[in-house]
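Peer 1: What follows is a predicted structure for the sequence shown.
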Amino acid sequence: MSGLTAQPWFCPALGVIIGLPLALLLLNELHGALVRRASSYARPVALLRNWVLPACAVYLLVAQLEQADVHATWSKLAATVFGFLIMLLLLSGANAALFGEARAGSWRERLPGIFIDLGRLVLIILGVGLLLSWVWGANIGGLIAAVGVTSIVIGLAVQTAVGPVIAGLLLLFEQPFRIGDWLDTAPAKGRVVEVNWRAAHIDTGNGIQIVPNAMLATGSFTNLSRVQGAAYQATAMLAFGPDDPPGAVASALLAVATGLPTRLAHTPARVVSLGEAKYKVSVPITSPADEGRTKALLLHRAWYAAQRAGLHLDEASPDPELAEKYVGAALTRVAAALGLDDDAVATMAGQARQLLYAEGEIIQQVNSVPDTVGFITAGSVGMIVYADDGRELPLGSLGVGDYIGGTSLTRQRMITGVVALADTTIVAVGRDAMNRVVQNNPRLARQIGGAIEMRRKAATDALAEAAAGVR
């Protein structure tokens, strides 16, 4: 028995027979725990269990052939395979340690995958060279020198083509933008939908613009999705007449900007006077995707607001004579429909004016006290009310021949609001003039009172139904 244990192969064989099953069992349990935790170390542990340890056992057993009298290369082959697997294990473990648990925004998370692959390839080549040198005694000095000279020649030959690629890879490493960001570049403006090692794909709204990363790396661009303030600002420059009061202009523009549907809630719009009758309007929006629509709505509604306020947007001058003729003709039609005489028309004309509203503009706010009675002469409006949870509840629409603002005669707050459903023209008659007309026409007073009660009831019923639905 002592002769058996004295053999040089006994201890290695005993270690393989007893140690290998125990090690595999422990590694199997460890691998299961890492998989359940979704750990990045599960892969190197699996490599160690499935390949490295079995290769180590084979190498220990085959190495005993060196004790025989014959010369065998099996041990060198086993050592080569074992060394290669050790190298893969070290690379896998390093990858898990460096990049598997990388925090968002860190340099490890931003490093492009191609850099990792190139680094892994270089290390594998060096490792294979060392294995050939240590195990087989090969002279790799000449090979390294040849590879170095070849690399220099190839690099000089393709430096023009490779330079932009390297610049693009460095851009990816810096990551000044991500997929979903909005970029304003020299060739295109839009949302980034794809980024690879060669180019960025930008959706311009009229197709995909392919912008090489090298162009972005060597030029300048604006990342519209990364702003320092609370929100992205859609801006527009507007010019008014030199005689328009700056306060009136700023007030009208601020009212328009605040009422835009794309404006970010709880974030105020701003109007800045730039001098020379020019004004900058900034509207906070959710993303640059809403910029085009916001600017279009702003410019559209600003024209109507300027007409109502008597301002001169782009130095356009409203024609007061034309507006006066329109008001007179409209009131004549209104009087005929309501059964009023010429004296009533003259009374209303003394305090009447033409008001233009763009589609979507709020004509009368909820819980406001109107100071005019408005007769709809073109377009249509919708009546709305807001539920307790902020939902907008529609109550119906009014068209040409209908009127709004009847509570101006009773000095009551309107529980309903009025919004333009299309570009709308209203002839607004002042409260005092309408009071005199109504006092002389009891039938009109009853008609306006009935309309007020009917609209109030419709709003009350809608609110009650919305509250019941919430419960």
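Peer 2: Yep, that arrived.
Peer 1: going forward, measure contacts and count neighbours with C-alpha atoms only.
Peer 2: Fine.
Peer 1: where do the strands sit along the stretch 151-300 of the chain?
Peer 2: Secondary structure of the stretch 151-300 of the chain (DSSP state E, counting those that start in this stretch): strands at 182-184, 189-195, 199-203, 208-212, 222-223, 232-239, 270-275, 278-285.
Peer 1: between the ones you listed, which one is nearest to Arg103?
Peer 2: Between Arg103 and the strands of the stretch 151-300 of the chain, the tightest spacing by Cα to Cα is seen for strand 189-195, at 20.7 Å.
Peer 1: contacting residues around the closest one?
Peer 2: The contact list for strand 189-195 (Cα atoms under 8 Å, 6 or more residues apart in numbering) reads 178-184, 200-205.
Peer 1: can you put the residues you listed in TSV and add distance to Pro442?
Peer 2: Converted to TSV, the contacts of strand 189-195 look like this (distance: Cα to Cα, whole Å):
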residue	distance to Pro442
Arg178	69
Ile179	68
Gly180	64
Asp181	64
Trp182	62
Leu183	65
Asp184	64
Ala200	73
His201	70
Ile202	67
Asp203	64
Thr204	62
Gly205	59
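Peer 1: Quick check: Val369 touching Gly406?
Peer 2: No. Counting by Cα atoms under 8 Å, Val369 stays clear of Gly406, with 9.9 Å between them.
Peer 1: Of those two, which one has the most company?
Peer 2: Gly406 (25 against 19; other Cα atoms under 10 Å).
Peer 1: Let me see the contact set for that one.
Peer 2: Taking Cα under 8 Å, 6+ apart, one finds Val373, Ile448, Gly449, Ala451, Ile452 in contact with Gly406.
Peer 1: Val45 now?
Peer 2: Counted by Cα under 8 Å, 6+ apart, Val45 has contacts Leu27, Leu30, His31.
Peer 1: Compute the distance between the residue nearest to the last one when sequence neighbours are not counted and Val35, please.
Peer 2: To tie it back to what came earlier, the one meant is His31. With sequence-adjacent residues excluded and distances taken as Cα to Cα, 6 or more residues apart in numbering, His31 is closest to Ala42, at 5.6 Å. Between Ala42 and Val35 the computed distance is 6 Å (Cα to Cα, to the nearest Å).
Peer 1: before we move on, what about Gly469?
Peer 2: On the measure of Cα to Cα, Gly469 and Val35 end up 48 Å apart.
Peer 1: Looking at the two, which one has more neighbours?
Peer 2: Just comparing Gly469 and Val35: by other Cα under 10 Å the higher neighbour count belongs to Val35, 13 against 8.
Peer 1: In contact with the more buried one, which residues?
Peer 2: Contacts of Val35 by Cα under 8 Å, 6+ apart are Ala42.
Peer 1: that's a helix at Arg353, yeah?
Peer 2: No. Read with DSSP: H, G, I helix; E, B strand; the rest coil, Arg353 is strand and lies in no helix.
Peer 1: ok, second structure coming up, stack it against the first:
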Amino acid sequence: MADIVSQPWFWPAVIVSVGLPLLLIGLTEMHNAMARRGSRAAPIVLMVRNYLVPVAGVLVLISQPGAWEGEGTWPKVVTTIFGLLVILVVINAINHLVFHRAEKGSWRDRFPTIFSDLIRFVFILVGIALLFWWVWGADVAGIFAALGVTSIVVGLALQNAVGSVVSGLFLIFEAPFQLGDWIETGDVRGQIIEVNWRAIHLDVGNGTVVMPTSELAGGSFTNLSRSPEPYAAQRAFSFATDDPPARVRALLVDVARDIPLVSADRDPSVATLDGAQFQVSIPLQSPGDKDVVLDAFSTRLWYAARRADLHLNGDVTDEWNTPGRLQDALHQIAPILSLRPEDAEALAVSARLERFCQGEVILRPGMIPTATRYILAGRVMLGIPTDAGLVQVTELGRDDAVGLTALTRTQTISRAIALTELEVLTIPVHLLDDVVRAHPVLAREIVRENDNRVRLARSALAAVGEHLAPGRNVFG
């Protein structure tokens, strides 16, 4: 037994036959645990288990004295394979520790991938050259000299192309933007969806613009997403010179506030320009919403200006709002108000026709209506805002009323939004008071309709796990 233990091959054989399986089992468990956590180091452990450790075991066995006659070629081959695997494992481990585990926003996180790839490539070449020099006795000095001369020649031939690429890489390394940011340069405004060493891809809404990074590096651009204040969409509008500026400014702000996609962190603002012009500034949730918001604002402003008797673009004509159409509307709602047609015509002194565009808010929670609007054409959605969003209660149509709480002078709990272009007949509350005094049945009908809407509200809220607070029984 002592003779066997003293043999030079005994302990290497024990290490390989016993230590190798244990090491493989340990590496397998480590890889499985890292894979379950989603660690990016798991492939490195897998490479060590599947390749490096088995080759190391073979190298231990064939490197023993007497295993090969003379110098032997196979030990050198196995040593070369082992050296290559060591180089790959070490370089991947360093790359993981330095770059993959970098903190968000640190210089390692911003380091361009192309730079790290080039550094790895250089280290692999140097490692292979040193490995062949050490194992095979190769003369690597000539190889390095040839590589140096070749790199100089290629660099001179491609200096313009390489210069633009390098300038773009330095721009990426500086990281003045990141994926998802909105930038504006010249006539191009878009969202960054991809960044690589050669170009930046911008989603401009109707396609993708591929812009070389060197073009951005050599010029100027604006990062719309890096402003401390929300990005604001701006547009100028003109009104008639007789329109009071204070009323115009208030109208512009009110219309802007009700548009979806507007930032809640800052209120819209208006600046008065020369020649009865006003520039509105609308803060947005995202710079990409600019075109959508301005389109919705311009559309709604046309309707709101007509309702406020202001003259957008100096237009003083309104061929829709005519006395004849008003009389037809009064005849339409006369039965609802329990009025005879001739009595309804007397309301024309104070009643008025109004139009709303799709999406406009007619009634909002907490508002005390000063008039009741009867729908002549179009549809309205009544809903209640909750923490989970707007819960739809019912849909109103022709001859239905919006603003039932006007008579009671109480706040409503509902939000009314036009689902289509809407035509309404607006009757001020003082006019409704006179009608109710003359026809008490109208008051009972209004109360009955309000109670019906409250029941619908309770059912709609219960369907989504919400409930109507006690005492909140006044609906629009």
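Peer 2: That came through fine. Quick caveat: nothing in here was measured; it's all calculated off a predicted structure.
Peer 1: Would you pull the TM-score for this pair?
Peer 2: Scored against TM-score structural alignment, normalised by the length of the first structure, the superposed chains reach a TM-score of 0.81; 455 aligned residues with a Cα RMSD of 3.7 Å.
Peer 1: before we move on, back to that, switch the contacts of Gly406 of the first structure over to JSON lines; also include neighbour count and distance to Ala6 of the first structure.
Peer 2: JSON lines is the format used below for the contacts of Gly406 of the first structure (neighbours: other Cα atoms under 10 Å; distance: Cα to Cα, whole Å):
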{"residue": "Val373", "neighbour count": "22", "distance to Ala6 of the first structure": "116"}
{"residue": "Ile448", "neighbour count": "19", "distance to Ala6 of the first structure": "119"}
{"residue": "Gly449", "neighbour count": "15", "distance to Ala6 of the first structure": "118"}
{"residue": "Ala451", "neighbour count": "16", "distance to Ala6 of the first structure": "115"}
{"residue": "Ile452", "neighbour count": "17", "distance to Ala6 of the first structure": "113"}
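Peer 1: Can you flag which of these belong to helices?
Peer 2: Under the assignment DSSP state H, the contacts of Gly406 of the first structure contribute Ile448, Gly449, Ala451, Ile452 to helices.
Peer 1: just these now: which is nearest Gln67 of the first structure?
Peer 2: Distance to Gln67 of the first structure, by Cα to Cα, is smallest for Ile452 among these, at 111.6 Å.
Peer 1: for the counterpart of that closest one in the second structure, what are its contacts?
Peer 2: Aligned by TM-score structural alignment, Ile452 of the first structure pairs with Ile446 of the second structure. Residues near Ile446 of the second structure by Cα under 8 Å, 6+ apart: Leu404.
Peer 1: now Ile446 of the second structure: how far from Leu61 of the second structure?
Peer 2: 98 Å.
Peer 1: now do Ile427 of the second structure
Peer 2: 101 Å.
Peer 1: Check Gln234 of the second structure too.
Peer 2: Using Cα to Cα, Gln234 of the second structure is found at 77 Å from Leu61 of the second structure.
Peer 1: Also Asp187 of the second structure?
Peer 2: For Asp187 of the second structure, the distance to Leu61 of the second structure - Cα to Cα - is 69 Å.
Peer 1: For the two, indicate the residue with more neighbours.
Peer 2: Between Asp187 of the second structure and Leu61, counted using other Cα under 10 Å, Leu61 has the larger neighbour count: 16 against 5.
Peer 1: List the buried residues in the strand or helix carrying the more buried one.
Peer 2: Using DSSP states H and E, the element containing Leu61 of the second structure is helix 53-62. Within helix 53-62 of the second structure, the residues scored as buried using 16 or more other Cα atoms under 10 Å are Val53, Pro54, Val55, Ala56, Gly57, Leu59, Val60, Leu61, Ile62.
Peer 1: I'd like these written out as JSON lines, with distance to Glu174 of the second structure added.
Peer 2: JSON lines is the format used below for the buried residues of helix 53-62 of the second structure (distance: Cα to Cα, whole Å):
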{"residue": "Val53", "distance to Glu174 of the second structure": "41"}
{"residue": "Pro54", "distance to Glu174 of the second structure": "44"}
{"residue": "Val55", "distance to Glu174 of the second structure": "43"}
{"residue": "Ala56", "distance to Glu174 of the second structure": "43"}
{"residue": "Gly57", "distance to Glu174 of the second structure": "46"}
{"residue": "Leu59", "distance to Glu174 of the second structure": "46"}
{"residue": "Val60", "distance to Glu174 of the second structure": "48"}
{"residue": "Leu61", "distance to Glu174 of the second structure": "52"}
{"residue": "Ile62", "distance to Glu174 of the second structure": "52"}
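Peer 1: Let me know the closest of the residues you listed to Arg306 of the second structure.
Peer 2: Closest to Arg306 of the second structure, out of all of the buried residues of helix 53-62 of the second structure and judged by Cα to Cα, is Val53, at 82.1 Å.
Peer 1: Now that the closest one has come up, it's in contact with Leu20, right?
Peer 2: Yes. If you go by Cα under 8 Å, Val53 of the second structure and Leu20 touch, sitting 7.5 Å apart.
Peer 1: Let me have the contacts of Gly406 of the first structure in CSV, adding distance to Leu355 of the first structure as columns.
Peer 2: Below are the contacts of Gly406 of the first structure laid out as CSV (distance: Cα to Cα, whole Å):
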residue, distance to Leu355 of the first structure
Val373, 12
Ile448, 21
Gly449, 24
Ala451, 22
Ile452, 22
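Peer 1: Give me the aligned partner of Ala468 of the first structure over in the second structure.
Peer 2: Checking TM-score structural alignment: Ala468 of the first structure goes with Ala462.
Peer 1: what does Gln159 of the first structure give?
Peer 2: In the second structure, Gln159 of the first structure lands on Gln159 (TM-score structural alignment).
Peer 1: Run a quick neighbour tally on that match.
Peer 2: So Gln159 of the second structure, with other Cα under 10 Å, has 13 neighbours.
Peer 1: For Val166 of the second structure, see how far away it is.
Peer 2: For Gln159 of the second structure, the distance to Val166 of the second structure - Cα to Cα - is 10 Å.
Peer 1: go on, Val441 of the second structure?
Peer 2: According to Cα to Cα, Val441 of the second structure stands 83 Å off from Val166 of the second structure.
Peer 1: out of the two, which sits in the more crowded spot?
Peer 2: Neighbours per residue (other Cα under 10 Å) separate Val441 of the second structure from Val166, with Val166 holding more: 19 against 13.
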